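Trainee: My questions concern the predicted model and sequence given below.
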Amino acid sequence: MGTRLGRCPAFALLGLICDALGLLILLLGLVAPLSSWDFFVYLGALLLAFSLVFWVFWYTFNIEVPLRELQCS
């Protein structure tokens, strides 16, 4: 499982969890009563936006740079 998710599976899993929870809460806000729909919609959108932090970390830590390019001349 770790090889499919790269070298940092924890960040990928956190990103997936935030995406799933954010989408669930956002969709819940669409059917919520008018008195509380905005809380669910905004919270879902914030979770979806926060998941981008985990995806950026995951992508950054999975970048592979050849050793030849790291050596200073």
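Mentor: Cool, got the structure.

Trainee: rest of the way, CA atoms for contacts and neighbours
Mentor: Noted.

Trainee: residue boundaries of the helices in the protein?
Mentor: Applying DSSP state H to the chain gives helices spanning 9-31, 37-61, 67-70.

Trainee: In JSON lines, list the ones you listed along with mean neighbour count.
Mentor: Output for the helices of the chain, formatted as JSON lines (neighbours: other C-alpha atoms under 10 Å):
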{"stretch": "helix 9-31", "mean neighbour count": "18"}
{"stretch": "helix 37-61", "mean neighbour count": "17"}
{"stretch": "helix 67-70", "mean neighbour count": "8"}
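
Trainee: Comparison target below:
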Amino acid sequence: MYTLLAVLQVFIAVVLVLLILMHSGRDTGLSGAFGVGTGSGPFGGGSLVERNLNRWTIGFAIVFALNTVLMLRLG
């Protein structure tokens, strides 16, 4: 069981890293060069793709944390 969770943990970690790398930074574009930012909050505004990317990232982060706790309990 522990081996299965460890393999799952590696898979979740790789997917989580890829999801985080797919996010566009706060300082993108010309407005970021002057520190103005985008004007939208972390969960509001933006396109549907960005909102779904945020949801997937948060979901995988929660699963990663829960899997870590479960592995600590078993190990």
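Mentor: That came through, no problem. Nothing here was measured: the structure is a model prediction, and the numbers come from that model.

Trainee: which one in the first structure is aligned with residue 74 of the second structure?
Mentor: Alignment note (TM-score structural alignment): residue 74 of the second structure maps to residue 61 of the first structure.

Trainee: no wait, residue 13 of the second structure
Mentor: Match for residue 13 of the second structure (TM-score structural alignment): residue 19.

Trainee: distance of the residue nearest the centre of the second structure from residue 49 of the second structure?
Mentor: Taking C-alpha atoms, centre = their mean, the centroid of the second structure lies closest to residue 57, which sits 3.0 Å from it. Going from residue 57 of the second structure to residue 49 of the second structure by C-alpha to C-alpha, to the nearest Å gives 12 Å.

Trainee: How about the match of residue 13 of the second structure: what's its closest non-neighbour residue?
Mentor: Excluding its sequence neighbours, the residue lying closest to residue 19 of the first structure (C-alpha to C-alpha, 6 or more residues apart in numbering) is residue 48, at 5.4 Å.

Trainee: Name all residues that make contact with the residue nearest to the centre of the second structure.
Mentor: Neighbour list for residue 57 of the second structure: 16, 19-20 [criterion: C-alpha atoms under 8 Å, 6 or more residues apart in numbering].

Trainee: what residues are up against whatever residue of the second structure lines up with residue 51 of the first structure?
Mentor: Alignment note (TM-score structural alignment): residue 51 of the first structure maps to residue 64 of the second structure. Neighbouring residues of residue 64 of the second structure by C-alpha under 8 Å, 6+ apart: 9, 12-13.
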